[in-house]
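> pasted the sequence and its predicted model underneath.
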Amino acid sequence: MAFRLDRRHFLALVGAGTGAAALAACGGPDTSGGSASSAAADLDFKDVKPAASIDFWTSHPGKSQDVEKQLVDKFQAANPTIKVNLVTAGANYEEIAQKFQTAQAANSGLPGVVVLSDVWWFRYYINGNIIPMDSLIKQLNFDLGDYRDSLVKDYQYANKQWAMPYGRSTPLFYYNKDHFKAAGLPDRAPKTWSEFADWAPKLKAASGAQYAYMYPALAGYAGWTLQNNLWGWGSGWSKDWDITCDSDDAVAAMQWVQDSVYKDKWAGVSSKESADDFSAGIASTTISSTGSLVGILNSAKFNVGVGFLPGGPKSEKPVCPTGGAGLGIPSGISKEQQLAAAMFIKFVGEPENTAAFSAATGYMPNRKSADMTQVLAKTPQIQTAIDQLAVTRVQDNARVFLPGADQEMAKSVAKIVTQQGDVKSTMSDLKKTLQGIYDRDVKPKLK
């Protein structure tokens, strides 16, 4: 690909995690029409008074509905002239995206605050659907220096801030401590997938579980979590804007994944939610979001262990991808609503509130000064997720910035691991598809 964009000017993505219980990625908004420049115009909020009412669109990531309601009530107590309507805008990020697209097309019914996942926010930027928050951040005195730097940078482009971090996480390796003990295995996550492949037969034989490992459900999770395998084998979905999913290393990684299911027969593929399969004892291990942590701990009837993601034959670390959700403000609403929305976003991000959200879900505390003492006393496993922040890696452009790419990745992985399709030809076909998305929908809109 001849076109290049300096990654540092594109996005400094070095933070934590994705997505909560379900990150479905089927269809969603297109990238036709609009431009980011229109959203950036005329954003002086001097003398603007906040609106009396705004809607907050969310999918309650990490089963966060109860804590979100508490935050809304707490905000309204502190700001009695502003009513925030908590709206379940979908069961997952993709459904919110569909609803947001419909509202954009109708030019009505837009929320004040909308949850934006890692694979959706950039298309809103290039369509001009969200505003840069810089003037609001300055006017409302957001303490950006106290936010975890990498999480704030996740939403920066063209020297502007397009959203603020909300439900941020890293994927974790979950394991059944009781099964590991029965198999005579060390009480830790495997350091590499090769090590786990040695453990898997013993684990399956001793535990009585159907699978030693359960791959996460493919819709929404395949493109995200399998970056771990691709990076460990020395490749990725892409390198900058070069699509690399058909490289020899990428094919080798995906062949290993297929073999774990069909040839070696110790791995399965979740049909809906691997965290639930793991909690039910169907599988001895899985990879899932830290946003699933509290739910797993509450539902599992066994001792749960967590650890860093395993490495591969060419790279043991960093092989843990970033991801998750932020909060953005639509461009098609009044300044009064935008100001009220920014006030709510600031409130949600206050140290004590991000600590409460983390305690309820397992997501990252977005503020450096958040007091996690009580949270960690109750759920010490969250410390592992915080520690893994130091060895996370920015996601591949192809996964997070190409509209619909996550869906195409899921289709290709499904062909490989549920239909035993030829790995090399499947990955080659995927490259052609991803290249077409870039050439058609992204490259023309990048300045």
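Done, it's in.

> switch to C-alpha atoms for all contacts and neighbour counts from now on
OK.

> give me the buried positions along stretch 252-269.
By neighbour count, with 16 or more other CA atoms under 10 Å as the criterion, the buried positions of stretch 252-269 are 252-262, 265-269.

> repeat for stretch 151-163
Within stretch 151-163, the residues that qualify as buried by neighbour count (16+ other CA under 10 Å) are 151, 152, 153, 154, 155, 156, 157, 161, 162, 163.

> hold the first one in mind and look at this next one:
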Amino acid sequence: MSKTLSRKHFLGLAGASVTAVALAACGGPSTDAGSTSAKALSAEDWSKVKPAPSISFMSSHPGKSRDTEQKLIEAFQAANPDIKVNLITGGSNYEEVAQKFQTSQAGSEVPDVVVASDVWWFRYAVSGAILPINALLKAVNVSSSDYKSGLIADYEYSDQLWAVPYARSTPLFYFNKDHFKAAGVPERAPKTWEEFAEWAPRIKSANASASGYQNAYQYPAIAGYAGWTLQNVLWGQGGGWSKEWEITANSSQSVAAMQWVQDSIVKNGWAGVSSKNAITDLQAGAISATISSSADLAATLKAAKEANMRIDVGFLPGGSAAASQVCPTGGSGLVIASKTSPERQLAAAKFVTFMTNAQSTSTLSAATGYMPVAEAADISAIVAQTPEFQTVVDQLKETRTQDFARTFLPGGDQELAKAATRIMNEKADVQATLTELKGTLEAIYNKDVKPKLKS
């Protein structure tokens, strides 16, 4: 599996068949768009289309942003009084939204705009469930260059743009400065995981007597987070889930990295795995450090202030092989459904570009901790109010594109989580587990991806 073609070299598959059976077999709901596929790529003269008077927006309200989203909708409607937006709660997470979006495909009504995570937009694109938006952006006088280049580029494939960045994040290293002080270690994020491994026993020992205290470090809940955050540890050791389309999950570097993870839990005993929400454990004082999305920044700092607790954030630690470029981006973009009318699609384009313009993205960032996605966004006021937000902005310069195995293999993220569960919770043999994972991922690639690559 050495083919190194990028996602931009896929065939134009919006009308092709990444079938419901294939996607469902890989652990996620299908988004097969059937007969709407041809329409998705058809040339529309948008200058002759009048925006619809009403559209719907399905969201999981990432970063607990429902109130903020509603305020942005009200601002959009004030600026566009002829268009009403109906906000739909599609679920509490991206996967629940994806399931509802899929279910809607069987009926005559689908949401016009949908929040799509980094592991879902690509499936929507190849199945024809969403519309390429290059022409739509031009129709509403917005350019892809209006967005941060490192974020908008994530949504390009087959020479088309399929989403605009919305609630985009990076993982951050969150830590309790009081716990670090009690242990006599520097009150900062560690530069490498090796450095933190030296600190961790002292941190746990110094705080063990506190009521409800558990560990010096808590890995995020595996479901939804393992494939994302563990890339950091893998990259720092020179490994990874994949290198473009080559699966490297069982390389010597990847095995060493995941063995280190298992040892931190089982052998050395200073780390644990959250069953639900590690950031909540941190806010409760039960742990001393964790990794979580930058979207949790505002809520975490607020909770810490109320509890008279000093919580800070820093860059993700590096490793023995790499000290920088070890942080993945993540989060979601906004996509436009293909199974709607041109009138609704044009209104949707006006809406998604409003929701992601300089002012709107700054509003969302201030309320949550998500990165500002517009080039023109002024974050000075946010940083003045929340100095820790500067870390989010600075770390963006050090990010790295996620491994294809997570973002572009249908169901790949679920398979990564299964392997992580066995290694971290069930004490499974690391080499054997990652070798099995490689076989599973390669089978997905050979069945559902490789046939669609240009030779």
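Alright, I've got the coordinates. The model shown is predicted, which means the values in this text are computed figures rather than measured ones.

> any idea what the TM-score is?
These two chains, once laid on top of each other, score a TM-score of 0.93 by TM-score structural alignment, normalised by the length of structure 1; 431 aligned residues with a CA RMSD of 1.6 Å.

> now intersect the buried residues of stretch 252-269 of structure 1 with the helices, please.
Counting by DSSP state H, the members of the buried residues of stretch 252-269 of structure 1 that fall within helices are 252, 253, 254, 255, 256, 257, 258, 259, 260, 261, 262.

> aligned to the first one, what sits in structure 2?
If you follow residue 252 of structure 1 across to structure 2 using TM-score structural alignment, you land on residue 256.

> about what we covered before: and the buried residues of stretch 151-163 of structure 1, which two are furthest apart?
Taking CA to CA as the measure, the buried residues of stretch 151-163 of structure 1 reach their widest spread between 151 and 157, a distance of 13.2 Å.

> picking that back up, now the buried residues of stretch 151-163 of structure 1 in JSON lines, with distance to residue 282 of structure 1?
Below are the buried residues of stretch 151-163 of structure 1 laid out as JSON lines (distance: CA to CA, whole Å):
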{"residue": "151", "distance to residue 282 of structure 1": "34"}
{"residue": "152", "distance to residue 282 of structure 1": "38"}
{"residue": "153", "distance to residue 282 of structure 1": "38"}
{"residue": "154", "distance to residue 282 of structure 1": "35"}
{"residue": "155", "distance to residue 282 of structure 1": "37"}
{"residue": "156", "distance to residue 282 of structure 1": "41"}
{"residue": "157", "distance to residue 282 of structure 1": "43"}
{"residue": "161", "distance to residue 282 of structure 1": "43"}
{"residue": "162", "distance to residue 282 of structure 1": "41"}
{"residue": "163", "distance to residue 282 of structure 1": "38"}
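
> which residue ranges of the stretch 1-150 of structure 2 form strands?
Read by DSSP state E, counting those that start in this stretch, the stretch 1-150 of structure 2 holds these strands, from start to end of the chain: 54-59, 84-89, 113-117.

> just say which of those is most tucked in.
For the strands of the stretch 1-150 of structure 2, ranked by mean neighbour count under the definition mean count of other CA atoms under 10 Å, the leader is strand 113-117 at a mean of 28.

> that one to strand 84-89, inter-axis angle?
Following axes from the mean of the first three to the mean of the last three CA atoms, to 10 degrees, one obtains 40 degrees for the angle between strand 113-117 of structure 2 and strand 84-89.

> equivalent range in structure 1 for strand 113-117 of structure 2?
The aligned range for strand 113-117 of structure 2 in structure 1 is 113-117, by TM-score structural alignment.

> what's next to the matching stretch, contact-wise?
Residues outside stretch 113-117 of structure 1 that contact it (CA atoms under 8 Å, 6 or more residues apart in numbering): 18-19, 54-59, 93, 96-97, 323-330, 341, 345.

> again with stretch 189-202 of structure 2
Contacting residues not belonging to stretch 189-202 of structure 2 are listed as 173-175, 183, 185, 216-217, 233, 264, 270, 313-320, 323 [CA under 8 Å, 6+ apart].

> quick one: it to chain centroid distance?
26 Å (CA atoms, centre = their mean, to the nearest Å).

> list the buried residues of it.
189, 190, 191, 192, 193, 196, 197, 199, 200, 201, 202.
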